[in-house]
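Enquirer: Attaching a predicted model along with its sequence, questions to come.
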Amino acid sequence: MNLVFDGHNDVLLRLWRGRHAGSDPVVEFSEGAREGHIDGPRARAGGLAGGLCAIYIPSMKEFALQEAGPDGHYNTPMEAPLQRGSSLDIALDMAAIALRLARAGAWRLCRSTGEIRDAMRDGVFAAVLHMEGCEAIDAELAALEVFHAAGLRSLGPVWSRHNIFGHGVPFAYPMSPDTGPGLTDVGFDLVRACNRLGIVIDLAHITEKGFWDVAKTSDQPLVASHSNAHALTPVARNLTDRQLDAIRERKGLVGLNYAVTMLRPDARDNPDTPLSDMVRHIDYLVARMGIDCVALGSDFDGATIPAAIGDASGNQALIEALSDAGYDEDALAKICRENWLRIFASAWHE
């Protein structure tokens, strides 16, 4: 079994919602859950040895993709910006859940590549705190320092909505990622602070202009934790060839997103999506950037994924499909975990 370190999941959001519905996050993760994609038993069954676990602030109303029209096209309206106070409350609540899981031994909260490797060796889920959209962070970046001390080691300045740091891309098909402005002045400050602290900057949801703003400001490899190839599936969330070339030049990384809307040629939200669509995107990314720049970023617990995988327990189905497509053990090790660990070592000043 090829152990996988996954570049993006929303398990903390699911556990946070469950806690507010009366469940115990530690029990739900440790003993298994009826809902969602990730818990301890299913992760072990599928070789999911760890991942970037997102602090994501949901809006007041449930987000849903706009239903596609007769031609299959859609353009989901952007969500309104969120208030910082309530966002900070939720972010702290999710961080507390992550810390509770670590204290209970349900997973290990990792702050270095050595800790990740130790957890994987010990068969304990290696969780790394990520922030998907920085609505909880103030313009003076004081909260960033506190979250970093609590274990935050990766962040995306924006989700697919705007905030004080920059602008996000909508969920739309077909559409270019060049949908609006990029970083704000405080967004540039955030990037420089992440470079200083050793926090990975994730470009998964930012506009194309924001992508180039980060590229000219950051000293890190360029990373898009859960995005695919725009040339194959032209949704606004996917990356153009020019962006992929920049990631290659900076020795960065793209994590394959399992979301079917970002894999299928028609971008429909249909779980009956073959694994061949996932392999097709991996093939394209490898051909464009090289094997050292491609990894996995499932979006477990945050998207509709192919039924052939189902949840974390089915993760090896993709690895087997890649093996059948000709990827040898060295290539699979890089895609499954080693490329992520290389990025972390660089960004975390190890």
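Expert: Received, thanks.
Enquirer: From now on I want contacts and neighbour counts done on CA atoms only, so please keep to that.
Expert: Noted.
Enquirer: by contact count, what packs against whichever strand or helix holds A295?
Expert: Element membership of A295, judged by DSSP states H and E, is strand 294-296. Counting contacts by 3 or more Cα pairs under 8 Å, 6 or more residues apart in numbering; DSSP states H and E, strand 294-296 packs against strand 4-9, strand 253-256, helix 275-289, helix 339-347.
Enquirer: between those, which gets nearest to T304?
Expert: Taking Cα to Cα, strand 4-9 is the member of the helices and strands packed on strand 294-296 nearest to T304, at 12.2 Å.
Enquirer: Hey, what's the angle from the closest one to helix 339-347? Just curious.
Expert: 70 degrees (axes from the mean of the first three to the mean of the last three Cα atoms, to 10 degrees).
Enquirer: Neighbours of the nearest residue to D202 once chain neighbours are set aside, how many?
Expert: Spatially, and ignoring its direct neighbours in sequence, D202 is nearest to G156 (4.4 Å; Cα to Cα, 6 or more residues apart in numbering). Using other Cα atoms under 10 Å, G156 is surrounded by 23 other residues.
Enquirer: let's bring in a second model and compare:
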Amino acid sequence: MIPVFDGHNDFLQRMVDAGPARDSLWLKGDGTGHLDLPRMREGGLAGGFFAIWTPSPASEDDSLAAMLKGNPPFALPLPAEVSNADSLPRALAQAGQLMAMERTGTLAICRSAADIHAAMAAGKIAAILHIEGAEPIANMDALHVWHAMGLRSLGPVWSRPTRYGHGVPFAFPGSPDTGDGLTDAGKDLVRECNQLRIMLDLSHLNEKGFDDIAVLSDAPLVASHSCAHAVAPSTRNLTDRQLQVIAESKGLVGLNYAVGFLHPDGRRDPMHGFEVILRHLDHLLKFLGEDGVALGSDYDGAQMPEDLSDASKVQNIVQAMLDHGYGEELTTKIAHRNWIGVLERTWGG
């Protein structure tokens, strides 16, 4: 198998929800969700970004769930901002779950590219602590605390506002050019992340915020789990102009497997085969080149295609790339080497 390093999963909240059964959920699985240790090993999923995320209040979650069951056109207003007081306990609980997974001896929280290489060589899952939506970070002092805890990747927003910027709303068809750019606090956050060498994740950020980070940041621009707007005009997908800006920074985009972001008309019907996925990959490669495209599944956070229904199926996309004519070298780059490369350029060594 060609190992796969993945740009985004939402497994940690499942660990929180499992309570006393959390170790069993990770080590054995429970037959639900998309990801656990046995299925990662079966599919050759060697590591990835484990996201900390705070859900919106239940009423707004219900509205989002109802929208996601339907088909386009749709446009959902941005949820209200979640306070630091509400988000911080949830975030700490999820971080604690990742540390508990590390204590089982099967996973290593990686703070450098060398750590990733070492974990993969030892047969451990190479995990990066990521925050999706910076609500748990009250100020720059708190950012330093999170960095000391192992934070190495940060998305300033999910699809709602924070004190740092504005997320893009869920809409199809639609443009990511919605709302204002980064706040002054958001610009300070970018500068401090650059100083700490924390990767900034552009997925979920609106276009003006994207442009602000492109101007301010001295690191490669990265969207961990996004698709091509030219193929599927979701607000969550990246326009050709944005892809060109990422390419000029020697950055990277991780392809999101979510059906609603892949499908050219935004439908959330079951998806079979890899024709649409390969259209997105071909388009991303056209703009980003062979070193700028990777994978970012969104496992445990979205509806998956039937042939990528959980982590055990990851080699299906590897085989699809080989069958499409990418060749072993390019397929290996997309599968894991490009993620490690952009992290080396971002983190240093």
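Expert: Alright, I've got the coordinates. Being a predicted model, the structure only gives us computed values, none of them experimental.
Enquirer: And the TM-score between these chains?
Expert: Here the TM-score for the pair of chains, by TM-score structural alignment, normalised by the length of structure 2, is 0.96; 345 aligned residues with a Cα RMSD of 1.3 Å.
Enquirer: re earlier: how about the helices and strands packed on strand 294-296 of structure 1, which one is nearest L52 of structure 1?
Expert: Of these, the one closest to L52 of structure 1 (Cα to Cα) turns out to be strand 4-9, at 5.0 Å.
Enquirer: and V128 of structure 1, which of the three is it?
Expert: Three-state assignment for V128 of structure 1 (DSSP: H, G, I helix; E, B strand; the rest coil): strand.
Enquirer: how about stretch 98-111 of structure 2: buried residues?
Expert: L98, M99, A100, M101, E102, T106, L107, A108, I109, C110, R111 (16 or more other Cα atoms under 10 Å).
Enquirer: can you give me the offset of it from its chain's centre?
Expert: Put simply, stretch 98-111 of structure 2 sits 19 Å off its chain's centre (Cα atoms, centre = their mean, to the nearest Å).
Enquirer: From one end of it to the other, what's the distance?
Expert: Using Cα to Cα, to the nearest Å, the end-to-end distance of stretch 98-111 of structure 2 comes to 14 Å.
Enquirer: ditto for stretch 299-307 of structure 2
Expert: Termini of stretch 299-307 of structure 2 sit 13 Å apart (Cα to Cα).
Enquirer: Return the residue of structure 2 aligned against A229 of structure 1.
Expert: Here A229 of structure 1 is matched to A228 in structure 2, going by TM-score structural alignment.
Enquirer: roughly how far apart are its match and H147 of structure 2?
Expert: On the measure of Cα to Cα, A228 of structure 2 and H147 of structure 2 end up 31 Å apart.
Enquirer: who has more neighbours, those two?
Expert: A228 (27 against 18).
Enquirer: Could you measure from that one over to V342 of structure 2?
Expert: Taking Cα to Cα, one finds A228 of structure 2 at 20 Å from V342 of structure 2.
Enquirer: For the closest residue to L244 of structure 1 other than its chain neighbours, give its distance to R242 of structure 1.
Expert: Nearest non-adjacent residue to L244 of structure 1, counting by Cα to Cα, 6+ apart: M289, 6.6 Å away. With distances taken as Cα to Cα, M289 of structure 1 is found 11 Å from R242 of structure 1.
Enquirer: Could you find the counterpart of K313 of structure 2 in structure 1?
Expert: Match for K313 of structure 2 (TM-score structural alignment): G314.
Enquirer: what's around that match, how many residues?
Expert: 19.
Enquirer: residues in contact with it?
Expert: A45, G46, A308 (Cα atoms under 8 Å, 6 or more residues apart in numbering).
Enquirer: who touches the residue nearest to L244 of structure 1 in this structure?
Expert: By Cα under 8 Å, 6+ apart, the residues touching M289 of structure 1 are L244, D245, I247, R248.
Enquirer: Just those residues: which are in helices?
Expert: When DSSP state H is applied, those are split such that L244, D245, I247, R248 fall in helices.
Enquirer: okay, these in a markdown table with neighbour count and distance to V254 of structure 1 next?
Expert: Compiled in a markdown table, these are given as follows (neighbours: other Cα atoms under 10 Å; distance: Cα to Cα, whole Å):
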| residue | neighbour count | distance to V254 of structure 1 |
| --- | --- | --- |
| L244 | 24 | 8 |
| D245 | 16 | 11 |
| I247 | 21 | 8 |
| R248 | 24 | 9 |
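Enquirer: Go through the residues you listed and name the one nearest G7 of structure 1.
Expert: Of these, the one sitting nearest to G7 of structure 1 (Cα to Cα) turns out to be I247, at 15.8 Å.
Enquirer: Mind telling me what element G50 of structure 1 is part of?
Expert: strand 48-55.
Enquirer: Average separation of whichever helix or strand comes after that strand from the aligned part of structure 2, please.
Expert: For strand 48-55 of structure 1, the following helix or strand on the C-terminal side (DSSP H and E) is strand 74-75. Strand 74-75 of structure 1: mean distance to aligned residues in structure 2 after superposition is 0.8 Å, counting by mean Cα distance after the TM-score superposition for structure 1.
Enquirer: Which part of structure 2 matches strand 74-75 of structure 1?
Expert: Residue span in structure 2 matched to strand 74-75 of structure 1, by TM-score structural alignment: 74-75.
Enquirer: Identify the residues contacting that stretch?
Expert: Under Cα under 8 Å, 6+ apart, the answer for stretch 74-75 of structure 2 is M67, P169, F170, A171, F172, P173.
Enquirer: Any of these buried? List them.
Expert: M67, P169, F170, A171, F172, P173.
Enquirer: Would you confirm that P176 of structure 2 contacts E207?
Expert: Yes: with contacts counted by Cα atoms under 8 Å, P176 of structure 2 reaches E207, the gap being 5.3 Å.
Enquirer: show me the contacts for the match of A229 of structure 1.
Expert: Here A228 of structure 2 is in contact with N237, L238, T239, D240, H280, H283, L284 (Cα under 8 Å, 6+ apart).
Enquirer: And it, how close does it get to A134 of structure 2?
Expert: 25 Å.
Enquirer: before we move on, what about P264 of structure 2?
Expert: In terms of Cα to Cα, P264 of structure 2 sits 30 Å off from A134 of structure 2.
Enquirer: Have a look at the two and say which one is more surrounded.
Expert: A134 (29 against 19).
Enquirer: Could you find the counterpart of that one in structure 1?
Expert: In structure 1, A134 of structure 2 lands on C134 (TM-score structural alignment).
Enquirer: For its match, which non-adjacent residue is closest in space?
Expert: With sequence-adjacent residues excluded and distances taken as Cα to Cα, 6+ apart, C134 of structure 1 is closest to P157, at 5.4 Å.
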